[in-house]
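**Student:** Just to be clear, the model below is a prediction. Sequence and coordinates:
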Amino acid sequence: MMDVPTWNTPFWPEGVAKTVPDYKFPLFKIFDDAAAKNPDNVFTIFNGGTRTYAQAKDTADRIANFLIKKGIKKGDKVALFLPNIPHFPEIFFGILKAGACCVNCNPIYTASELNHQLNDSESKMVFCMDHPEFYKNTVNAIKGTGVETVVVCNIKSYLPKLKGFLGSLLGKLPKADSHEPGHIMFDDMVAASSPNPPKISIDPENDTAVMLYTGGTTGVPKGAELTHTNFTYDVTALNEYGRYVHEPGKPAEKLRQNGFHTFLGVLPWYHSFGITCAMLSATLSGSKLVCIADPRAGKPPFTDVLKTVQTYKPTIMPAVPTIFVAFTNHRDIDKYDLTSIIGCFSGGAPLPPEVCKQFEDKTGATIFEGYGLTETTPVVSANPTNKKQRKIGSIGFPLPGTNVKIVDLATGETELAQGEDGELAVCGPQVMKGYWNRPDANDEVFRTIDGLRYFLTGDIAHIDEDGYILITDRKKDMIIVGGFNVYPRDVEDILYTHPSVELAAVVGIPDKRSGESVKAFVKLKPGETVTEDDMKEFCKQNMAGYKRPRSIEFRDEIPVSNVGKVLRRVLRDEEIKA
């Protein structure tokens, strides 16, 4: 394959290389290297409990050994149905060490949503949390799937001894009411396994490390196959691109290594943004990683995470704009010291300039906005990490070793002139292998241009006169709620399972708190009567919280095209005008 062209702009950040070498290796190597260099350094922090790199590696090695003994073979799928608890990275790297593929599942999914992922991915094992809801959903979700083994993770052993003892005594630790026969407790599994991982040959460029589900450009859930190299490139390129002012008044420098930094794990690790920019970036730099299982915890919401920042003094905070909004609008923000934060990577949705200003004024940090997709592991581009060269409202420049083109909307094959709006196409080592078992979908999104393989993002963009990339619209109907992708068809398909629904349409409408919110338009079958509360309760039972329509409007008619296709844009335009 030809080399990817370097990006041409006079505003390229000073000192940052245009390409990155030496990134083609198994993903778990960054973990093993960090443990070898600094075995006694703290890796994870969770409610006062800490785990060193050596302890975490020991557990990951035991998990890999366990997987092999349970019959997991190279390329088999193992699902993680977990929030951000310290078990997550240990299980993640253990799965990779066994040569298997991690299938990261949203822990707030309903049983039916999880069932689809387990079935489609052909997962053979699932790790879930010992929790009344998460465990119950797992038990129901594995019915009719190929899952042969369930491992249940209780948090008690990862807490300080006194806190774990008192939590158990007072019944405050989450725990399922009972466990199904044959399901294995995580601590028992670790204790019974030896820390001798198998020797598995990994082809980093072709072996799938992680499968993440996304609606892509159509909204039909598909598994994006992300290779070891997809991740190792992206974290290596991010590490090269970032320049931070570690000490006020001194020049910016590369991210310091070997335990200097603490990453705030406020983004979920089942999501590509959280896994790459928090969990894996922390690991690559040998940093500490604060596990935030529920960012909204506390009264009012987000209070606990503010307390965590003050206590553990994180320096790096990747987050979506709604997190920055929650911080700056928190009624008690002035009671907390947030000045430890040096740098923040914002993504998932456009960052309002005023939110950026308010957060930076409060913390002294620098926020740099980036862009990516699940299919690109996820980071494609980012603003320079210094305030002088970043351009608020843009997504900056492609990462070193990445190139983008603006192509025509009709075919996705013709490159447009600088300044013209077209579809953003991406070429780089972070672009996924493809969609799992979906050659039709792959044909839709990949194009060969100038001898290189480009991925069509579905986003409309242009490149300005200074070389900065600006997103101007979305080609697809995807809705972004607080940084999470909601695909109208996914929600509509669930609404259609209601026995009284004849026709349904879902659109995103502007929302000050979450960027966009979901609104559903429903036409009932003749003679049927359903209230908005009834429909919302149905949605609560059948879809994750961020997907649920915040408002539901019943209509006698829903606009459709000549061929019967629901005209979502007409409904969206009506809402915006209203």
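**Tutor:** Yep, that arrived.
**Student:** Could you use CA atoms for every contact and neighbour count after this?
**Tutor:** Noted.
**Student:** Over to the spatially closest residue to residue 399 that is not a sequence neighbour. Which of the three states is it?
**Tutor:** Excluding the flanking residues, the one nearest residue 399 by CA to CA, 6 or more residues apart in numbering is residue 381, at 5.2 Å. Here residue 381 is recorded as strand under DSSP: H, G, I helix; E, B strand; the rest coil.
**Student:** so who does residue 381 touch?
**Tutor:** Contacts here follow CA atoms under 8 Å, 6 or more residues apart in numbering; on that basis residue 381 touches 370-372, 395-399.
**Student:** Residue 359: which of those is nearest?
**Tutor:** Closest to residue 359 out of the contacts of residue 381 is residue 370 (16.8 Å), distances taken as CA to CA.
**Student:** for the one helix or strand that closest one maps to, packing partners?
**Tutor:** Taking DSSP states H and E as the definition, residue 370 sits inside strand 366-372. When contacts are defined as 3 or more CA pairs under 8 Å, 6 or more residues apart in numbering; DSSP states H and E, strand 366-372 sits against strand 343-346, helix 353-363, strand 379-382.
**Student:** Pretty sure residue 480 sits in a strand.
**Tutor:** Yes - the assignment for residue 480 (three-state DSSP) places it in a strand.
**Student:** adding another structure so you can compare the two:
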Amino acid sequence: MKGIASIADVQAVERKGAGTLPASTYEMIRRGAAIAPKAPALSFFLQTDDHRKPEVWTYEELMADIHRSANFFHSLGVTRDEVVAFVLPNLPETHLTIWGGQAAGITYAINPLLEAPAIAELLKAGSARVLVTLAPFPGTDLWQRLQPILDQVPTLRHLVLVNLADHVHGLKGLAARLMQKREARRLHGPQGVHAAVPARIQVHDFRRGIRRRPKDRLVSGRNILPDDYSSYFCTGGTTGTPKIAMRRHANEVANAWSASQFLGEGVGTGKNVFCGLPLFHVNGVLVTGLVPFSHGAHVILGTPQGYRGDGVVKRFWEIVAHHRISFFSGVPTLYAALMRVPIEGHDVSTLEYGLCGAAPMPMELMRNFQDKTGLKILEGYGLTEGTCVSSTNPPLGDRRIGSIGIRLPLQQMKPVVLDEQGAYVRDCAIGEAGVIVISGPNVFAGYKVAEHNKGLWVDTGDGRRWLNTGDLGRQDEDGYFYLTGRKKELIIRGGHNIDPAAIEEPLHRHPAVELAAAIGRPDAHAGEVPVAYVQLKPGASASEAELLAFAQRNIPERAAHPKSVYVIPQMPLTGVGKIFKPDLKHLEIQSALSTALQEAGIAARRLRALADQARGIVVEVELDPQADVAAVRRVLGQFPFPHNV
């Protein structure tokens, strides 16, 4: 199939049906590998300077290493319901852990940028038996952060270490191995890491562990069923106390199949996909992982840090031209950064489109990027609980700026009206905003902790299992969706979610604080940055500088440190006494956009952020008659809000 252009195409695909889908992610990749076993499946370069000489795995070699990895994990006692956690940057071993781990048991993705106490809590909550992470290596600190918390995870029995020196070759490789051994001895003495790990935990080297395992089969003889759990992902924020989403093989297979129907001939043998998003995130794993692997496409994994790697963004168009990249996925901050990188002199004609998700993309940024590069940007929408992708703008059809596109095949999606208790009232009319709910084989099993599932499911009376996404949106007459707000109140900083509770709870521990509320302040580069509002106890005193310093000392995750803390006399409250964050959000929008105009040398008589039922938050600006309206629109276009000047 060539791809999807409209909702009519989606419905045509559904009438035809999906046929017999693979029972598992393992079987799905195995089918993709059989298309062209000698074709390149995965390439990796450790540094941007080495991108022209990457390590390459054919599909035959990738499947051999997936088998070896699964068999290695099986030898460590991993069975259907045992958990293999990984705290890793983007490496070939990360893919082998994901897909080999799912063939043996359940994989559990944990963000390596989190602070050690948060990682310890997640490992305990997930009952991890095996942990795969980096061995100590000069210039890295992941091992130093994780080693002290290993004894806090009672279920942990095996520690598998990935040695970065394995990706350095020739004489430099010999030097890198020597450096790694010296680093381990420097940290822990002659016995190295073995002396620094609790006695109940066995230490293994990843490459040595998989080396002699059978490469052509699963020695467990496991028959993986569609309803078996495949993966755990943290959600509800990558800071604070995230919920653990449990996903089944059927969820991942269905979502990969649905997404590939949209992409059509854009993903398959001979197509090259660049992966720069982290592999602890569902987008990196599915959109630039399972989807291309299931169709025999070639994934280029660029540096352990992905887009954050030194030189990756600066030389991105060079990488695209050399590797003949046809597709990549990113967040709005990436596209903003690429706008500053000259494209001239690079042949990027193979580049068909880029996918944008994780946070709303400012309309002006999208227009400018498409005008500069000629590249189609497909803005989409999805969530971990829906596996990854629920809607996207069709690559072959009308790509509507400001829209998150049309729903994927096999998935249902609609806005509904809920009452105060979260119960279903009715479906929304065309153009009417409501709570977005989704249903289909991609929807996850639920959260690991039962209490987290309260209010998650919506009974509409049609027999379907509808997931309350917590997002607000509307649908037009052509089936395109538009987000109008986020009921969940997560702060999205550079595509990463921050739970406001991670900021509010520490602030509430200050003796002078009575109420605290954290929200996102619009930021042209990061999308949002966290700020906090505080109401003091009667008779108490504390300066904003004091509260900011207190927050920075007591919030363990650096990404969640508020940029500012404001003391206000009275917190806005709802009729039932809950903090009404939209009022605070409007203040920050007005402040951020007014500041942006002032920095551009533009004086506005008045700027207001108003709630519009159909369009979400709308910014109204009143100018002096002589003001440059085009310049105002350019500034406001950096932010994802409709505006009236």
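**Tutor:** Received, thanks. All values reported here derive from a predicted model rather than from experimental measurement.
**Student:** residues in structure 2 matched by the strand holding residue 370 of structure 1, start to end?
**Tutor:** The alignment of strand 366-372 of structure 1 onto structure 2 (TM-score structural alignment) spans residues 376-382.
**Student:** The aligned partner of residue 213 of structure 2 in structure 1: neighbour count?
**Tutor:** Aligned counterpart of residue 213 of structure 2 in structure 1: residue 193 (TM-score structural alignment). Per other CA atoms under 10 Å, the neighbour tally for residue 193 of structure 1 reads 17.
**Student:** now do residue 162 of structure 1
**Tutor:** Applying other CA under 10 Å, we find 9 residues neighbouring residue 162 of structure 1.
**Student:** what does residue 489 of structure 2 align to in structure 1?
**Tutor:** Aligned counterpart of residue 489 of structure 2 in structure 1: residue 477 (TM-score structural alignment).
**Student:** Give the helix, strand or coil label for its match.
**Tutor:** Assigned with three-state DSSP, residue 477 of structure 1 falls in the coil class.
**Student:** Surely it touches residue 487?
**Tutor:** Yes - at 7.0 Å, residue 477 of structure 1 and residue 487 qualify as touching, with contact defined as CA atoms under 8 Å.
**Student:** who has more neighbours, those two?
**Tutor:** residue 487 (26 against 19).
**Student:** Alignment lookup: the more buried one to structure 2.
**Tutor:** Under TM-score structural alignment, residue 487 of structure 1 pairs with residue 499 in structure 2.
**Student:** Contact partners for the closest residue to its match other than its chain neighbours?
**Tutor:** Using CA to CA, 6+ apart and skipping the chain neighbours, the partner closest in space to residue 499 of structure 2 is residue 237 (4.8 Å). Neighbour list for residue 237 of structure 2: 490, 496-499 [criterion: CA under 8 Å, 6+ apart].
**Student:** Over to residue 522 of structure 1?
**Tutor:** By CA under 8 Å, 6+ apart, the contact set of residue 522 of structure 1 is 501-505, 552-555, 558.
**Student:** Where do the strands of the stretch 51-200 of structure 2 begin and end?
**Tutor:** In the stretch 51-200 of structure 2, the strands defined using DSSP state E, counting those that start in this stretch lie at 55-58, 83-87, 106-109, 128-134, 158-162.
**Student:** Next: the stretch 501-645 of structure 2.
**Tutor:** For the stretch 501-645 of structure 2, the strands defined by DSSP E, counting those that start in this stretch occupy 513-523, 527-536, 565-567, 604-612, 616-623, 643-644.
**Student:** For those, please prepare CSV with the additional fields distance to residue 146 of structure 2.
**Tutor:** Formatted as CSV, these follow (distance: least, CA to CA, whole Å):
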stretch, distance to residue 146 of structure 2
strand 513-523, 29
strand 527-536, 26
strand 565-567, 31
strand 604-612, 44
strand 616-623, 42
strand 643-644, 47
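**Student:** Give me the most central residue, structure 2.
**Tutor:** residue 281 (3.9 Å; CA atoms, centre = their mean).
**Student:** out of everything not next to it in sequence, what's closest to residue 431 of structure 1?
**Tutor:** residue 376 (4.4 Å).
**Student:** Residue 13 of structure 1 is nearest to which of the helices and strands packed on strand 366-372 of structure 1?
**Tutor:** Counting by CA to CA, residue 13 of structure 1 lies closest to strand 379-382 out of these; the figure is 10.9 Å.
**Student:** how close does the closest one sit to structure 2?
**Tutor:** Comparison of strand 379-382 of structure 1 with structure 2 after fitting gives an average deviation of 1.0 Å (mean CA distance after the TM-score superposition for structure 1).
**Student:** Residue 459 of structure 1: neighbour count?
**Tutor:** Neighbours of residue 459 of structure 1 using other CA under 10 Å come to 18.
**Student:** What does it correspond to in structure 2?
**Tutor:** Checking TM-score structural alignment: residue 459 of structure 1 goes with residue 471.
**Student:** Please look at its match and residue 433 and confirm they touch.
**Tutor:** No - in this structure, residue 471 of structure 2 is not within contact of residue 433 by CA under 8 Å, at 10.3 Å.
**Student:** quick one on the thing from earlier: would you mind finding the most buried of the helices and strands packed on strand 366-372 of structure 1?
**Tutor:** Ranked by average neighbour count under the criterion mean count of other CA atoms under 10 Å, these are headed by strand 379-382 at a mean of 26.
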